[in-house]
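Colleague: Give me the fold of what follows.
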Amino acid sequence: MYREIMAKTLTGKGKINQVIEKELFISNDISKTLGCWIINLKHEIIRENLDIFVKGSYDIQLWYALNNNQKSEVYNETIEFYEKVNMSYRDLKVIDNEIYTKVYVPKYPSCTSMELDENKKIKLKIEALYYVDTFQEALLVVNCSDDYVEDVSIEEEIVMNVNPNYINDVVSTQDGEEHKS
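Modeller: Reported below is the predicted structural model:
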C-alpha cells in the first residue's frame, strides 16, 4: 500500500570544488616565502531562479622574508569570489515554490601550493570545497507495510489512555490520603 505525505525534503544537491591560482608581486627584495594563512571566510547563497551562486570573501595573509632573510613581513589581501553551483535536482511534486538553501564548507579555503619564481612573483594555489543543499515542501509517495493497522479514532484513544478517575486521584493525594490506582 502506498500513501502520499507532505514533507520538507531535500530537492537538490550541488557542490563547488574551488581552485584559485593567484600571482602576486610584492617586492623586489623578497628572498623567500615563509607561510600563507587563509582567514575570515564569509559566504552567502544567491538564488536566481534555479541557478544558485555562492558569493563570499576571505583574507590571505602571506608571510615572507626580505633582504636575504634579515627581515620578515606579512602581506594581507582580501579575495572575493562569486561562483555558480553545479546543482542536480530531484523531480518531485513541489507544493510550495519557496526554496530553502543550506551551504556546508567541508574543506575551508587553504593554500595548497606557494612558490617564488625568478621574477620575484609569488604563485599561490588556493583550494576549497562547498556543498549546497536545497529543501522544499513536496508531496512524497511512501510504501506502507501490508500488516498496517488503521489508525485509532480519537474516541478510541480517549477510552484507551484517559484515566476517568484522574481528578479524584489528584484530590485524594492532596488531602493526604494514600493514592490507589
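
Colleague: rest of the way, CA atoms for contacts and neighbours
Modeller: Fine.

Colleague: Just give the closest residue to V74, not the sequence neighbours.
Modeller: W63 (4.4 Å; Cα to Cα, 6 or more residues apart in numbering).

Colleague: Just the buried positions in the one helix or strand that neighbour maps to, please.
Modeller: Using DSSP states H and E, W63 sits in strand 51-66. Judged by neighbour count (16 or more other Cα atoms under 10 Å), strand 51-66 contains these buried residues: 52-54, 57-66.

Colleague: Just after it, pick out the following helix or strand.
Modeller: Sequence order places strand 71-84 as the next helix or strand after strand 51-66, per DSSP H and E.

Colleague: on contacts alone, who are the packing partners of the helix or strand just after that following strand?
Modeller: Next helix or strand after strand 71-84 toward the C-terminus (DSSP H and E): strand 86-89. With contacts taken as 3 or more Cα pairs under 8 Å, 6 or more residues apart in numbering; DSSP states H and E, strand 86-89 sits against strand 2-25.

Colleague: Could you also give me the structure for this second sequence? I'd like to compare it with the first:
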Amino acid sequence: MTIADKQLQRREILTKAVCGKGRKFSTVTHTVTPPHNPTSILGAWIINHQYEAVRSGDGIEVIGTYDINIWYSYNKNSQTDVAKETLSYVEHVPLSYIDPRHRASTEEVTAESTQEPNCIEANISANGSSVVLRVEREFSVEMIAETKLFVAVFPGGDDWEKDVDFHDGDFDDLDPDLLDDEL
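Modeller: So this is what the prediction gives:
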C-alpha cells in the first residue's frame, strides 16, 4: 500500500508565523540652524539612533530619534564649532505581504534598520544661516501573529513508515555541487 492509497485527513495547527513583511528606503531633508552663520561645512554625522515599531493601519510605523552633529567653520573660516540637534521621525513602512488569515489580536511587530541613518549631503542654505542635510535610511519590518496551518494526517499513526519504501542509497548519485547552499 502506498501513501496515495491511504485515506488522508487534515488537521489545523495554530502557530505563530511571519504574517506580514515590508521594506522601505527613504531620503529625508533636515534643516539645522547653528548658533553662528556657517562659512563652510567640515563634517556631518548622525549618532545615537533609537527606534521602536508599532502597528498602524496598512503597515508598521517606525518611531525614532537620532542626533545630528555638524562640524562647521564660521567667521570667514577663522573659527569652528559643532552644532548638535536631536531629531524625531515617524516612518510609515507599508506591508507588501499580509496573511489575511492571521489573528489580529496576537500581532507583534519588529523593525530592523537595514541602513542606519546616514548624512549623504550637507550644504549651507541660500540665506547662509542654516545647514540643509540629506539623510538616507532604510527599514525592514515584520508582523508576527497566530495563524492556521493545514497539514495532512495519515490514519494509523506511526505505521506509515512500514508502508513507505525508503531506499538507502537513492541519493548516492546526486551531484553535491547542484545542492542549494542556503538549505
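
Colleague: any chance of the buried residues of strand 51-66 of the first structure in JSON lines, with distance to M160 of the first structure too?
Modeller: Output for the buried residues of strand 51-66 of the first structure, formatted as JSON lines (distance: Cα to Cα, whole Å):
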{"residue": "I52", "distance to M160 of the first structure": "52"}
{"residue": "F53", "distance to M160 of the first structure": "54"}
{"residue": "V54", "distance to M160 of the first structure": "54"}
{"residue": "S57", "distance to M160 of the first structure": "60"}
{"residue": "Y58", "distance to M160 of the first structure": "61"}
{"residue": "D59", "distance to M160 of the first structure": "64"}
{"residue": "I60", "distance to M160 of the first structure": "66"}
{"residue": "Q61", "distance to M160 of the first structure": "68"}
{"residue": "L62", "distance to M160 of the first structure": "71"}
{"residue": "W63", "distance to M160 of the first structure": "73"}
{"residue": "Y64", "distance to M160 of the first structure": "77"}
{"residue": "A65", "distance to M160 of the first structure": "80"}
{"residue": "L66", "distance to M160 of the first structure": "83"}
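
Colleague: Give the aligned equivalent of L140 of the first structure in the second structure.
Modeller: Taking TM-score structural alignment, L140 of the first structure has L149 as its aligned residue in the second structure.

Colleague: about what we covered before: the residue nearest to V74 of the first structure touches N69, doesn't it?
Modeller: No: judged on Cα atoms under 8 Å, W63 of the first structure makes no contact with N69 at a distance of 11.9 Å.

Colleague: I'd like to know which elements the helix or strand hosting the match of L140 of the first structure is packed against.
Modeller: Here L149 of the second structure sits within strand 131-153, counting by DSSP H and E. Here strand 131-153 of the second structure touches strand 9-32, strand 108-124, going by 3+ Cα pairs under 8 Å, 6+ apart.

Colleague: tell me, the last one lands on which residues of the first structure?
Modeller: Strand 108-124 of the second structure falls opposite residues 100-116 of the first structure when the two are matched by TM-score structural alignment.

Colleague: after superposition, how close is the matching stretch to the second structure?
Modeller: Compared with the second structure after the fit, stretch 100-116 of the first structure shows a mean deviation of 0.8 Å (mean Cα distance after the TM-score superposition for the first structure).

Colleague: which parts of that stretch are buried?
Modeller: Buried, per 16+ other Cα under 10 Å, within stretch 100-116 of the first structure: T101, V103, P109, S110, C111, M114, L116.

Colleague: Next one: the residue lying closest to V105 of the first structure once chain neighbours are set aside from E77 of the first structure, what distance?
Modeller: Spatial nearest neighbour of V105 of the first structure, excluding adjacent residues (Cα to Cα, 6+ apart): Y130 at 4.7 Å. With the distance defined as Cα to Cα, to the nearest Å, Y130 of the first structure ends up 22 Å from E77 of the first structure.

Colleague: do the same with L124 of the first structure
Modeller: L124 of the first structure is 13 Å from E77 of the first structure, where distance means Cα to Cα.

Colleague: So the two - more neighbours on which side?
Modeller: Under the neighbour definition other Cα atoms under 10 Å, L124 of the first structure and E77 were set side by side, and L124 has more, 19 against 11.

Colleague: Hmm, the more buried one is touching M114, no?
Modeller: Yes: contact criterion Cα under 8 Å: L124 of the first structure and M114 qualify, at 4.6 Å.

Colleague: who touches stretch 135-146 of the first structure?
Modeller: 1-12, 92-101 (Cα atoms under 8 Å, 6 or more residues apart in numbering).

Colleague: in it, what's buried?
Modeller: In stretch 135-146 of the first structure, counting by 16+ other Cα under 10 Å, buried: F135, Q136, E137, A138, L139.

Colleague: so what's the third one closest to, chain neighbours aside?
Modeller: Right, E137 of the first structure. In this structure, E137 of the first structure finds its nearest non-sequential neighbour in K8, 4.3 Å apart by Cα to Cα, 6+ apart.

Colleague: Quick check: closest non-adjacent residue to T33 of the second structure.
Modeller: S130 (4.2 Å).
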